[in-house]
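Chemist: Give the three-dimensional model of this entry:
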Amino acid sequence: MLQVKNLSYEVIENGQKLRIIDDISFDVADGEMLVITGPNGGGKSTMASLLMGIKPQTSGQIILDGEDITGFDIDHRAKAGLGFAFQQPPRFKGMTVKHLLQLSSGGELSEDESCKLLSNVGLCAMEYLDRQVDSTLSGGEMKRIEIATAFSKPHKLCIFDEPEAGIDLWSFSMLVQQFEAI
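Modeler: So this is what the prediction gives:
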């Protein structure tokens, strides 16, 4: 279970304090899916970054399965069981998709396991395993590969920042089924 208590995030812009996230509290029970929607600039990506430890909260508490992870950095939050998929997935020139999947899984993956991960996100696996994770991939392909990396390892909780970005509606409905499965 994830518990978020009185989470706030402020920045200073032009000498003015701007509160981006203001005293937000919510719980996400085991097996529950929470979707946060809102307008551009509404704080959705900021919330995801705060939960993962990419940005430091100004105040509040984040508790995962009874453990206070508020002071944990991104690495320790990942080790505690949080998974994350960025809004804009990073690209790694010279790294193959297969290698990226293995790194994200934390161990060796067979070709069959790698292919299943890619197939689960709507990619024809054999066409992608040896491709580089670089600018030759479209935004939608990158998004799917990143979601596959999140699926490659069990997590207590996965955070997906705009998982639909660059993905057609039919494919996204298939991905929703995968999100529900985890």
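Chemist: contacts and neighbour counts: CA atoms only from here.
Modeler: Will do.
Chemist: what about residue 32, how many neighbours?
Modeler: Using other Cα atoms under 10 Å, residue 32 has 12 other residues around it.
Chemist: Could you look up the SS state of it?
Modeler: Per DSSP: H, G, I helix; E, B strand; the rest coil, the local secondary structure of residue 32 is coil.
Chemist: wait, what's in contact with it?
Modeler: Not one residue lies near residue 32 by Cα atoms under 8 Å, 6 or more residues apart in numbering.
Chemist: now swap in the one 4 residues further on and tell me
Modeler: Counting by Cα under 8 Å, 6+ apart, residue 36 touches residue 44.
Chemist: Quick check: it vs residue 162, distance?
Modeler: Counting by Cα to Cα, to the nearest Å, the gap from residue 36 to residue 162 is 10 Å.
Chemist: Quote the end-to-end distance of stretch 54-74.
Modeler: 6 Å.
Chemist: actually stretch 134-143, not the one I wrote
Modeler: Its first and final residues considered, stretch 134-143 spans 12 Å by Cα to Cα.
Chemist: same check, this time on stretch 141-159
Modeler: Using Cα to Cα, one end of stretch 141-159 lies 19 Å from the other.
Chemist: And stretch 116-133, by the same measure?
Modeler: 18 Å.
Chemist: and what of stretch 144-159?
Modeler: Start to finish, the residues bounding stretch 144-159 are 14 Å apart (Cα to Cα).
Chemist: tell me which residues of it are tucked away?
Modeler: Using 16 or more other Cα atoms under 10 Å as the test for burial, stretch 144-159 gives 144-153, 155-159.
Chemist: and for comparison, fold this next one:
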Amino acid sequence: MLEIRNLCYQVEGEAGEELGILNDVSLTVEDNQFVVITGPNGGGKTTLAKTIMGLVKPTGGSITWNGTDITDLDITSRARLGISYGFQQPPRFKGLRVKDLLALAAGSEKLTREEGCQYLTKVGLCAHDYIDREVDASLSGGEVKRIEIATILARKSGLMIFDEPEAGIDLWSFAKLTETFRAIHAKRQATLIVISHQERIINLADEIVMIGDGKIQKHGPKEEIFPQILANTTAGCSYMTEGAN
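Modeler: You can find the predicted model right below:
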């Protein structure tokens, strides 16, 4: 279980004033739940996700994962506890092949070629075209994004965090991605937290968290929150979209 209590993150503005990016955020995510975090751009969604992973150190509050206080732990320590994170813009690794990256993620030098190909297929990549390629500048942003998601699947983490996983991928790959999320959730072996504006991803969620102005504006089961999102979109809110980029 993930427990976030009174989380705050403040930065100093140009005039020396304190700006609240996260303001007293409290959230509990039960085991094996699929939670989508959505809301307007600049509302604090990505900052919240990064504080859970340890990429951003909060200025107040606490984060507990499965009974362990991880507030002051570094990224490596959190990863060892079974937390994974997918970036909006994943890094590239010149000289490192896709199959090697998947093996590192899986923690096994014995990851077979067939196993590696299965992970790539789940994210909409033709496995045999990518398994031996380097994760370098020859790959598009969308390709690197899908390879990163494949590495998270290979890690089989207990908590998987994805920051706008649909960004930069085509419609066919987006369909494969939603199928993969659905399959992971159906097995009930991991907790999923996904930041997304996509209707098809939001509709997969057990719970929806709407964040704006650094605060949780709404939080509840999909059946309760999703109709409100649709109503807001109809009324003119632009933070939700229907298809992949």
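Chemist: sorry, back to before: narrow the buried residues of stretch 144-159 of structure 1 to those in helices?
Modeler: Residues of the buried residues of stretch 144-159 of structure 1 located in helices (DSSP state H): 144, 145, 146, 147, 148, 149, 150, 151.
Chemist: Please produce TSV containing those residues, extended by distance to residue 110 of structure 1.
Modeler: Formatted as TSV, these follow (distance: Cα to Cα, whole Å):
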residue	distance to residue 110 of structure 1
144	19
145	17
146	18
147	18
148	15
149	14
150	17
151	15
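Chemist: Relative to residue 173 of structure 1, which of those residues is nearest.
Modeler: In terms of Cα to Cα, no member of those lies closer to residue 173 of structure 1 than residue 144, at 12.8 Å.
Chemist: which residue in structure 2 lines up with the closest one?
Modeler: Mapped onto structure 2 by TM-score structural alignment, residue 144 of structure 1 lines up with residue 146.
Chemist: got it, and residue 167 of structure 1?
Modeler: Residue 167 of structure 1 maps onto residue 169 in structure 2, by TM-score structural alignment.
Chemist: likewise residue 93 of structure 1?
Modeler: Aligned partner of residue 93 of structure 1 by TM-score structural alignment: residue 94.
Chemist: Double-check that that match belongs to a strand.
Modeler: Yes. In this structure, residue 94 of structure 2 lies within a strand as judged by three-state DSSP.
Chemist: give the contact list for it.
Modeler: 134, 135, 136, 137.
Chemist: again with residue 104 of structure 1
Modeler: Residue 104 of structure 1 is in contact with 149, 150, 152, 153, counting by Cα under 8 Å, 6+ apart.
Chemist: so which strand or helix has it?
Modeler: Per DSSP states H and E: residue 104 of structure 1 is located in helix 97-105.
Chemist: superposed on structure 2, where does that helix end up, distance-wise?
Modeler: Its matched residues in structure 2 lie on average 1.0 Å from helix 97-105 of structure 1 after superposition (mean Cα distance after the TM-score superposition for structure 1).
Chemist: Which stretch of structure 2 is the helix or strand following that helix matched to in the alignment?
Modeler: Following helix 97-105 of structure 1 in sequence order, the next helix or strand is helix 111-120 (DSSP H and E). Aligning helix 111-120 of structure 1 against structure 2 (TM-score structural alignment) gives residues 113-122.
Chemist: How much space separates the spatially most central residue of structure 2 from residue 139 of structure 2?
Modeler: The centroid of structure 2 falls nearest to residue 162 when counting by Cα atoms, centre = their mean (1.1 Å). Distance check for residue 162 of structure 2 against residue 139 of structure 2: by Cα to Cα, it reads 20 Å.
Chemist: Over to residue 12 of structure 2?
Modeler: Residue 12 of structure 2 sits 37 Å away from residue 139 of structure 2, going by Cα to Cα.
Chemist: close enough to count as contact, residue 38 of structure 2 and residue 208?
Modeler: Yes. Between residue 38 of structure 2 and residue 208 a contact is recorded at 7.4 Å, counting by Cα atoms under 8 Å.
Chemist: Now flag whichever of the buried residues of stretch 144-159 of structure 1 is closest to residue 118 of structure 1.
Modeler: Of all the buried residues of stretch 144-159 of structure 1, residue 148 has the smallest distance to residue 118 of structure 1: 6.0 Å, by Cα to Cα.
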